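Fold the following.
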Amino acid sequence: MSWAMRNDQKSRIARLEALVDRVCDTYVTNGPLPHLQLLLSVDGEVILDHCQGQACADGGSLQGSALYRLASMSKPIVIAAALVLVEEGRLALDMPVAEPMPEFSRQRLWTGEVDEEGKLITIPCDGAMTILDLMRHTAGLTYSIHGATALDRFYAEHYLDSFHQRRNSDDYAAALAEAPLLYRPGERFHYSASVDLLGIVIERVSGMSLDHFLDQAIFAPLGMVDSFFMVPPDRIDRLTDAWMVERPGAAPTLYDRGGHSRWRMPQKSWSGGGGLVSSARDYHRFLSMLMEGGVFEGRRILSQESVTRMMTNQLPSGGDLVAEGASPVSETAPEGVGMGLGGAVLLDPARAEIPGSKGTWFWGGLLSTGFFLDPVRRVIGIVMTQLMPPDTTRLREDFRRGVEEIMREDGNG
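The predicted structure is shown next:
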């Protein structure tokens, strides 16, 4: 039974307002965040949509229609679009990536060593990455942001995981195929650029550009009119500034100005793993569809099977991220947490020390955006702001913990 059905909403709203005041005082008024939007719904009804702070350094206050760079919150949307192709029979989860992408037919595996010239030493790789591997980050790819290995540095030097690619899709795929793998496909989880590659798979299989396919398969059916890779001229005034903290304790500096953003410019290719812009209300539509088992306003977008797959643990070990030897950047603590498709799954709240019901699905982005979807209590929470890196604050954790405390006070422990 949902939280909304069991308790008095008026009392809950008062406690939510106190939570909002506390969070905003900590992170906006007296903290590093330029702005903050908090959205919470129960049983599909939005009971909180609060905005605070300045959308832009030279602009007015933040509005509910503000646009944000999603970064890795793009991944669930692109994975959902790929699952549409799976349901149509044009993709299969066990399909080798090399079938639509022959560039990946001769992958090599990095030995973990470099030669005297600093070049990566590789060997032939047995096993082939599959579409499922791309969705669950078991393809053997990596991210430069990990900054832990020579292969991570190779990704940075060759611009293999930037928000805005310098290459078209085919050239990017060819460049990515030249990079050796960190692990054999299917061997273990490692957070990576695999959803960028999945976006190109979608283009090859559908015969459409990724932005057009997302419009057709996800955005139009859900009425997500404010979601795109390139912000249209008539909406650029709603794009917030993005900020970054270059070192701990430093003041935030401007990373991307809303009115002059790189996200307003045409790109040679689209980053499926991190390039989307959206609003809190649009993203809520997407999450609401998943909450309802793939149905939105009476129209089926995804099958229940696809939704279940996205929101249940898909790790090869069947255990948590500790069992996988979790990669250093994965938007979540490893203990008691599994990985679905596009988001983490709370397997053991006590062990994870993360508030929420068992089965809660959640993820976030590099610019401190985040969401959680509790299918037991039928609660959706969304945090939107624009400050990186996300570990500059504990905003997302504090909001979730505050909501959890209110639910427990209502007897929903």
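
Every contact and neighbour count from this point should use C-alpha atoms.
Fine.

Next secondary structure element downstream of the helix or strand that contains residue 195?
Assigned by DSSP states H and E, residue 195 belongs to helix 194-206. Counting by DSSP H and E, the element after helix 194-206 in chain order, helix or strand, is helix 210-214.

so what does the helix or strand following that next one touch, helix or strand wise?
Using DSSP H and E, the helix or strand that follows helix 210-214 in sequence is helix 220-222. Counting contacts by 3 or more Cα pairs under 8 Å, 6 or more residues apart in numbering; DSSP states H and E, helix 220-222 is packed against helix 280-291.

Excluding residues flanking it in the chain, which one is nearest residue 114?
residue 120 (4.5 Å; Cα to Cα, 6 or more residues apart in numbering).

and if you look at residue 379?
Using Cα to Cα, 6+ apart, the closest residue to residue 379 is residue 42 (4.7 Å).

separation between the one you found and residue 14?
15 Å (Cα to Cα, to the nearest Å).

which of those two has more neighbours?
Applying other Cα atoms under 10 Å to residue 42 and residue 14 shows that residue 42 carries more neighbours, namely 18 against 11.

any idea how far the more buried one is from residue 120?
The value you get for residue 42 to residue 120, if Cα to Cα is used, is 51 Å.

Compute the number of surrounding residues for residue 122.
Applying other Cα under 10 Å, we find 18 residues neighbouring residue 122.

I'd like the structure of this one too, to check against the first:
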Amino acid sequence: MTVESTAARTPRRSAGSKAGTTGTKRTTSTTKKAAGAAKSAEPALVQLLTPEGKRVKNAEFDKYVADITAEDLRGLYRDMVLTRRFDAEATALQRQGELGLWASLLGQEAAQIGSGRALRDDDYVFPTYREHGVAWCRGVDPTNLLGMFRGVNNGGWDPNGNNFHLYTIVIGSQTLHATGYAMGITKDGADSAVIAYFGDGASSQGDVAEAFTFSAVYNAPVVFFCQNNQWAISEPTEKQSRVPLYQRAQGYGFPGVRVDGNDVLANLAVTKWALERARAGEGPTLVEAFTYRMGAHTTSDDPTRYRTDDERLAWEAKDPLLRLRRHLEAANHADEGFFAELETESEALGKRVREAVRAMPDPDHFAIFENVYADGHALVDEERAQFAAYQASFADEDGGK
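Coordinates of the predicted model:
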């Protein structure tokens, strides 16, 4: 029975009452239709390894990992284990007061190692401040990542030495840098590609929208790699976007794809595909690696204040390292000797990182005031004096620190 015929057979009400009832019914109907449409349009997720470590087929992307060997798989696992060990050591060093801050990648190893190993040497990377796994793939020594977080340098490595740009703290700006660099590659006639990493939170920044526009209009050879770890600090993704992030690419005129961010093989395959498109002159691609940040946003964050233990435990069951280890064991690609040797190598890396950080100088607490203005400024002078007084308040009676 239609809404109109129901209204005709009921006692006459005021215009306001009738309109309200009809509006409610129509709204409910519309809501149900929208919910049904949303359910039928669930995002397609590219996956080659299940959480249980089972290899599954994908007609479109299998060919990009068709030649992968058991040695290659062990190498990917080694990359993820050592990256996680380095990351854990850096977190511990921050807790011990050796670093001012640290942004952990815990849980995002597969997205970073998979995409990082898809790159050619002549490709160029524009990271955020969390791409420790990609830095590892590019040959940047892990200890060089820590100077900035200790406050003793502004980067710690030559970007052109590894085609890996310095970490970018300003949210989203590296996507514009990557787009401009990619446009330059086209002008130079080179066949290399550029990849820009950013998070789901950065996808809300205007810089990212501008980068999408320019890259599409100029057909720039750039891959936008969004690690959707589902939390922009304490803000969940569903409060930032009404559609899955990869679908935004459609509005700019280039393809987007969502990949299982905890599946290192899928990330490797999808990124290879996107990079090949870029090198072939087919323009940009948006890759959304759907993953989860298992730790805090940074060491100054407390994720227990805004998310549940149940959510974290559910994602721990999809751990990228555990997934690949299960596959290696089931396929007899690795034995206990391999895992034991890797554990020894992992501990040695942790020790080297500890010693390197503790050998670094203490940061110059007043350097922050030196380069604000070329000719000095009265307000900066005042703030410097206030900070000096604050520092002096920690001195003991003997004048020591």
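
Please work out the TM-score for the two chains.
Once superposed, the chains reach a TM-score of 0.25 (TM-score structural alignment, normalised by the length of structure 2), with 158 aligned residues with a Cα RMSD of 6.7 Å.

re earlier: surely the residue nearest to residue 114 of structure 1 touches residue 150?
Yes: counting by Cα atoms under 8 Å, residue 150 is a contact partner of residue 120 of structure 1 at 7.5 Å.

Touching both of those two, which residues are there?
residue 114 (Cα atoms under 8 Å, 6 or more residues apart in numbering).

Just the element for residue 391 of structure 2, please.
helix 378-392.

Give me the buried positions along that helix.
Neighbour-count burial for helix 378-392 of structure 2 flags residue 384 (criterion: 16 or more other Cα atoms under 10 Å).

so what does it touch, helix or strand wise?
Partner elements for helix 378-392 of structure 2 (3+ Cα pairs under 8 Å, 6+ apart): none found.

rewinding a little: can you tell me how far the residue nearest to residue 114 of structure 1 is from residue 374 of structure 1?
43 Å.

burial count for the residue nearest to residue 114 of structure 1?
18.

now swap in the one 3 residues further on and tell me
When neighbours are counted by other Cα under 10 Å, residue 123 of structure 1 registers 12.

wouldn't it be in contact with residue 112 here?
No: checked against Cα under 8 Å, the pair residue 123 of structure 1 and residue 112 is beyond contact range at 10.5 Å.

thinking again about what came up before, surely the residue nearest to residue 379 of structure 1 meets residue 9?
No: in this structure, residue 42 of structure 1 is not within contact of residue 9 by Cα under 8 Å, at 10.2 Å.

So residue 225 of structure 2 belongs to a strand, correct?
Yes: with DSSP: H, G, I helix; E, B strand; the rest coil as the criterion, residue 225 of structure 2 is part of a strand.

how close does it sit to residue 341 of structure 2?
Relative to residue 341 of structure 2, residue 225 of structure 2 is positioned 33 Å away (Cα to Cα).

In terms of neighbours, single out the busier of these two.
Taking other Cα under 10 Å, residue 225 of structure 2 and residue 341 do not tie; residue 225 has more neighbours (25 against 10).

measure the more buried one to residue 32 of structure 2 for me?
With Cα to Cα as the criterion, residue 225 of structure 2 and residue 32 of structure 2 are 34 Å apart.

Next, count neighbours for residue 110 of structure 2.
Neighbours around residue 110 of structure 2, by other Cα under 10 Å: 30.

That one should be in a helix, yeah?
Yes: counting by three-state DSSP, residue 110 of structure 2 is located in a helix.

which residue packs closest to it, ignoring adjacent ones?
Nearest to residue 110 of structure 2 is residue 264, by Cα to Cα, 6+ apart, at 4.3 Å.

Also residue 116 of structure 2?
residue 134 (4.9 Å).

What helix or strand is the one you found located in?
Secondary structure (DSSP H and E) places residue 134 of structure 2 in helix 132-137.

could you list every residue that touches the nearest residue to residue 49 of structure 1 once chain neighbours are set aside?
In space, and not counting its chain neighbours, residue 49 of structure 1 is closest to residue 39: 4.4 Å by Cα to Cα, 6+ apart. By Cα under 8 Å, 6+ apart, the contact list for residue 39 of structure 1 reads 46, 47, 48, 49, 50, 280, 381, 382, 383.

What's the local residue count around the residue nearest to residue 116 of structure 2?
Neighbours around residue 134 of structure 2, by other Cα under 10 Å: 25.

Against residue 344 of structure 2, how distant is it?
22 Å.

Next: residue 235 of structure 2.
For residue 235 of structure 2 relative to residue 344 of structure 2 (Cα to Cα), the value is 38 Å.

same deal with residue 324 of structure 2?
Distance of residue 324 of structure 2 to residue 344 of structure 2, computed by Cα to Cα: 19 Å.

thinking residue 111 of structure 2 is in contact with residue 227, fair?
Yes: the pair residue 111 of structure 2 / residue 227 is scored as a contact, 7.2 Å apart, by Cα under 8 Å.

Looking at these two, which is more packed in?
residue 111 (33 against 24).

if I look at that one, how far off is residue 225 of structure 2?
9 Å.

any common contacting residues for those two?
residue 289.

Which among the contacts of residue 39 of structure 1 count as buried?
So, by 16+ other Cα under 10 Å, the buried ones in the contacts of residue 39 of structure 1 are 47, 48, 50, 280, 381, 382, 383.

I'd assumed the third one was in a helix, is it?
No: the assignment for residue 50 of structure 1 by three-state DSSP gives strand, which leaves it out of any helix.
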